[in-house]
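In: Build me a model:
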Amino acid sequence: MESRAKAMGHGIHPILIVFPLGLLATAVIFDILYLATDRTSFQISAAQTMGIGILGGLLAGLFGFIDWRGIPAGTRAKRIGAAHGLGNVVVLALFAASWFQRLAATNWDPSAGALICSFVGIALAGVTGWLGGELVERLGVGVSDGAGVNAPSSLRRSAGRARARGA
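Out: Now for the predicted structure:
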């Protein structure tokens, strides 16, 4: 089942999601470095990467929602997609809560609550990422109808025609 929102033959959601996921994971790494070193630069870096990651997550989520709407109702893929999407809403809410707690502090100093939110958020992102992988790799969501080990480039005009997988 092909993605509904595409750019140059590929789904936009999987292209975008690497940025917020990487930024939010990097923010957690900066939190850990801050806890280990007590250096102010790490707490500021964590807050800045987190803020950009949240914005990127909202954009990626919009395209994920567009794709989810195209999944047939009553299917396992629709249920897994709903869990994936709602889980990621919770991930973004946890990171937003962490970010706003830091915003109120001097030099973005994270409170214990802010740190807990970011650590729980990244753990949940691992679960929702697995669900996203289940959607693509097991259920075929977002996979081109013409996909196969010898499929032509998605940039070719003929690539849009359906072909048998593996052909």
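
In: can we go C-alpha only for contacts and neighbour counts from here?
Out: Fine.

In: now the lengthiest helix in the chain, how far from the centre of its chain.
Out: Looking across the chain with DSSP state H, the single longest helix is helix 40-69. Distance of helix 40-69 from the chain centroid (C-alpha atoms, centre = their mean, to the nearest Å) equals 8 Å.

In: does D145 sit in a helix, a strand or a coil?
Out: Following DSSP: H, G, I helix; E, B strand; the rest coil, D145 is assigned to coil.

In: Near it, how many other residues are there?
Out: D145: 17 surrounding residues under other C-alpha atoms under 10 Å.

In: Is I80 in contact with G133, as I believe?
Out: No - using C-alpha atoms under 8 Å, I80 is not in contact with G133, being 10.3 Å away.

In: Look at these two and report which has more neighbours.
Out: It is I80, of I80 and G133, that has more neighbours when counted by other C-alpha under 10 Å, with 18 against 15.

In: In contact with that one, which residues are there?
Out: Shown in contact with I80 (C-alpha atoms under 8 Å, 6 or more residues apart in numbering): L131, L135.

In: Assign a three-state SS to it, would you?
Out: I80 ends up helix, using three-state DSSP.

In: Now show me the structure for the sequence below, then we'll compare the two:
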Amino acid sequence: MLVVLPLGLLIGAVLFDILYLIFGGTTFPLVAGYTMAAGIIGGLVAGVFGLVDWMAIPPRTRARRIGTLHGLGNVLVLVLFGLSWLLRYPETDWRPNEFALTLSFVGIVLGAITGWLGGELVDRLGVGVDQVEDLNAANSLSRKARAGRPAAGGVG
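Out: Down below sits the predicted model:
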């Protein structure tokens, strides 16, 4: 679960951006910039291990298709945050302009979507979890899923 730290850092960066928009000042943009940089670096490290996991998924399975969307989406998330960071860097106190803020806000929304896809891979399809994977299992929102195996950590 290497994704937890970078995801938390990127969410934190967006929260510091929101605090900057509300209260102004010089501290919030600076903290957002450093937090974002750490999240990007952590995301790159997590991506290496994600690629290794993806390569182990058999081709022509639903898991492989979802894994592809998940991975490419996360690359786009890192690109959006990277561009946002680059736009802040030359500014005094790393103050973000409107475009930098937009990039990070879009990045966090896309990150939520790719996070859900990652949850599908692990919880619903069992990729990287156990030896009894169903790499073509139904979507977790479908009726088939509710009638099938219980959710991980569920009660009864």
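
In: And the TM-score between them?
Out: Here the TM-score for the pair of chains, by TM-score structural alignment, normalised by the length of the second structure, is 0.83; 133 aligned residues with a C-alpha RMSD of 1.2 Å.

In: Start from the N-terminal end of the second structure and give the helices.
Out: Counting by DSSP H, the second structure has these helices, from start to end: 4-23, 27-55, 62-88, 98-119, 143-147.

In: average gap between the third one and the first structure?
Out: The one in question is helix 62-88 of the second structure. By mean C-alpha distance after the TM-score superposition for the first structure, the fitted helix 62-88 of the second structure averages 0.2 Å away from its aligned residues in the first structure.

In: Can you mark which positions in that helix are buried?
Out: Within helix 62-88 of the second structure, the residues that count as buried by 16 or more other C-alpha atoms under 10 Å are 62-64, 66-71, 73-82, 84-88.

In: closest to L125 of the second structure out of the helices of the second structure?
Out: Checking these against L125 of the second structure by C-alpha to C-alpha gives helix 62-88 as the closest, at 6.7 Å.

In: quick one on the thing from earlier: give me the range in the second structure that the longest helix of the first structure lines up against.
Out: Taken onto the second structure by TM-score structural alignment, helix 40-69 of the first structure occupies residues 26-55 there.

In: Now that stretch: buried residues?
Out: The neighbour-count check on stretch 26-55 of the second structure (16+ other C-alpha under 10 Å) flags 28-33, 35-40, 42-44, 46-47, 50, 54 as buried.

In: how close does the most centrally placed residue in the second structure sit to L44 of the second structure?
Out: Geometric centre of the second structure, nearest residue: G111, 3.8 Å, by C-alpha atoms, centre = their mean. Separation of G111 of the second structure from L44 of the second structure (C-alpha to C-alpha, to the nearest Å): 14 Å.

In: now swap in L87 of the second structure and tell me
Out: Taken as C-alpha to C-alpha, the span from L87 of the second structure to L44 of the second structure is 19 Å.

In: repeat for N97 of the second structure
Out: 25 Å.

In: swap in A145 of the second structure?
Out: From A145 of the second structure to L44 of the second structure the distance is 32 Å (C-alpha to C-alpha).

In: now swap in L121 of the second structure and tell me
Out: L121 of the second structure is 19 Å from L44 of the second structure, by C-alpha to C-alpha.

In: do the same with L9 of the second structure
Out: From L9 of the second structure to L44 of the second structure the distance is 13 Å (C-alpha to C-alpha).

In: cool, V77 of the second structure as well?
Out: Distance from V77 of the second structure to L44 of the second structure, by C-alpha to C-alpha: 11 Å.

In: got it, and P90 of the second structure?
Out: Here P90 of the second structure is placed at a distance of 23 Å from L44 of the second structure (C-alpha to C-alpha).

In: What is the neighbour count of I108 of the second structure?
Out: I108 of the second structure has 21 neighbouring residues, counting by other C-alpha under 10 Å.
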